[in-house]
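# here's my sequence, what's the structure:
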Amino acid sequence: MMRSLLSSVLALCFTVGMVLSPASTAYALGGPLPPINQPAPEFSLPSNIGDRAISLKDYRGKWVVAYFYPKDFTSGCTLEAQRFQADLPKYISKKTQILGISVDSVDSHAEFCDSEGLKFPLLADEDGAVSKAYGAWLAPMSLRNTYIVGPNGVLRATFTQVRPVIHSAEVLQKLDELQPAG
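The predicted structure follows:
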């Protein structure tokens, strides 16, 4: 009993120390998150658009919303994609590119886009390497995390434990906060 209590107290102290330490790395369920206000991890992944790879650096000068999701055609992932698609004109007006990323294949992404009328690229992170770099990996799939990358390639915001039904609205609100007025 005493050993269990001591273990619990030590675990709590460690957790509090991790939260309060200014030099600590932020962690989510999928591992360490890339730091805010630092260059976002670069990537180049195959896409469902024109049989070509898409790289983060392709979008320098634009804002990027890179959203990671578990699997094409599942209820939560479909709802999240539908909400991003419904709000696509708002993202375009904010000079923001949406990129969906999961471990599904390019063929699965193409079918998913056709089925749901998605007009933004879905990228195939089949080995999970990019998901791991973004702290969005829980084998064998990507977690539902989203990252906003500024026009200069710097990570500006991170969303974990995303709720698909309201997530696009949350991202748009954060873009309003991050982007200069006018």
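
# please make it C-alpha for all contacts and neighbour counts, starting now.
Will do.

# ok, which stretches of the protein are strands?
Ranges of strands in the chain, per DSSP state E, are 27-28, 31-32, 44-46, 53-55, 63-68, 96-102, 122-124, 137-138, 141-142, 146-149, 155-159.

# sequence B follows; please return its structure for comparison with A:
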Amino acid sequence: MALKTGDAAPSFALEDQNGEMRRLDDLDGRILVLFFYPKDDTPGCTAEACTFRDNYANLTALGAEIWGVSGDDAVSHRRFAERHQLPFPLLSDKTGSLKRAFGVPKTFGLLPARVTYVIDQKGVIQLVFNNLLDGPAHVKEAESIVRTLAAG
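Predicted structure coming up:
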């Protein structure tokens, strides 16, 4: 079942592109922008990731962490991050366990969806934004919610 605004985010632990374990529980009251994307180095995913990169300083200044997630392995993530100078972790969800925990749907029943979640300081989901075709819109929607949460 897909998670929605107001639901508690499930606890998780996944490795990023550098082999570092990333856990929701380690965020200690910080906001998390968690974006699921279909595949490294595809045009839409690159546009989305680069828009998060270009807005990274704004989001982190507001107290947010940004983590990307796809089913690609650490080697693919590392190449993707290096090629596009991505300053945030890319988590490898090879088994799809995190995608299933959040209830991320498949588009047209086939393609992994592009869904962004903003999780507040208490671990509650404050945004679920699902739009496969407009990756940069995910950043705009996330930043709006992060600003509201940061303001108190």
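
# which of the strands of the first structure is buried the deepest?
Highest mean neighbour count among the strands of the first structure (mean count of other CA atoms under 10 Å): strand 122-124, with a mean of 28.

# compared with the second structure, how much does that one deviate?
Here strand 122-124 of the first structure, set against the second structure after superposition, deviates by a mean of 0.2 Å using mean CA distance after the TM-score superposition for the first structure.

# make TSV out of the strands of the first structure and add distance to L178 of the first structure.
TSV is the format used below for the strands of the first structure (distance: least, CA to CA, whole Å):
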stretch	distance to L178 of the first structure
strand 27-28	23
strand 31-32	23
strand 44-46	25
strand 53-55	23
strand 63-68	10
strand 96-102	12
strand 122-124	24
strand 137-138	26
strand 141-142	26
strand 146-149	10
strand 155-159	8
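
# buried residues in the helix ranked longest in the second structure?
Looking across the second structure with DSSP state H, the single longest helix is helix 135-151. Of all the residues in helix 135-151 of the second structure, those buried under the rule 16 or more other CA atoms under 10 Å are 135-139, 141-143, 145-146, 149-150.

# now it and strand 115-119, what's the angle there?
Counting by axes from the mean of the first three to the mean of the last three CA atoms, to 10 degrees, helix 135-151 of the second structure lies at 10 degrees to strand 115-119.

# which part of the first structure matches helix 135-151 of the second structure?
Residue correspondence for helix 135-151 of the second structure in the first structure, counting by TM-score structural alignment: residues 164-180.

# list the contacts for the spatially most central residue of the first structure?
Residue closest to the mean C-alpha point of the first structure, counted by CA atoms, centre = their mean, is T146 at 2.5 Å. By CA atoms under 8 Å, 6 or more residues apart in numbering, the contact set of T146 of the first structure is 65-68, 158-160, 162.
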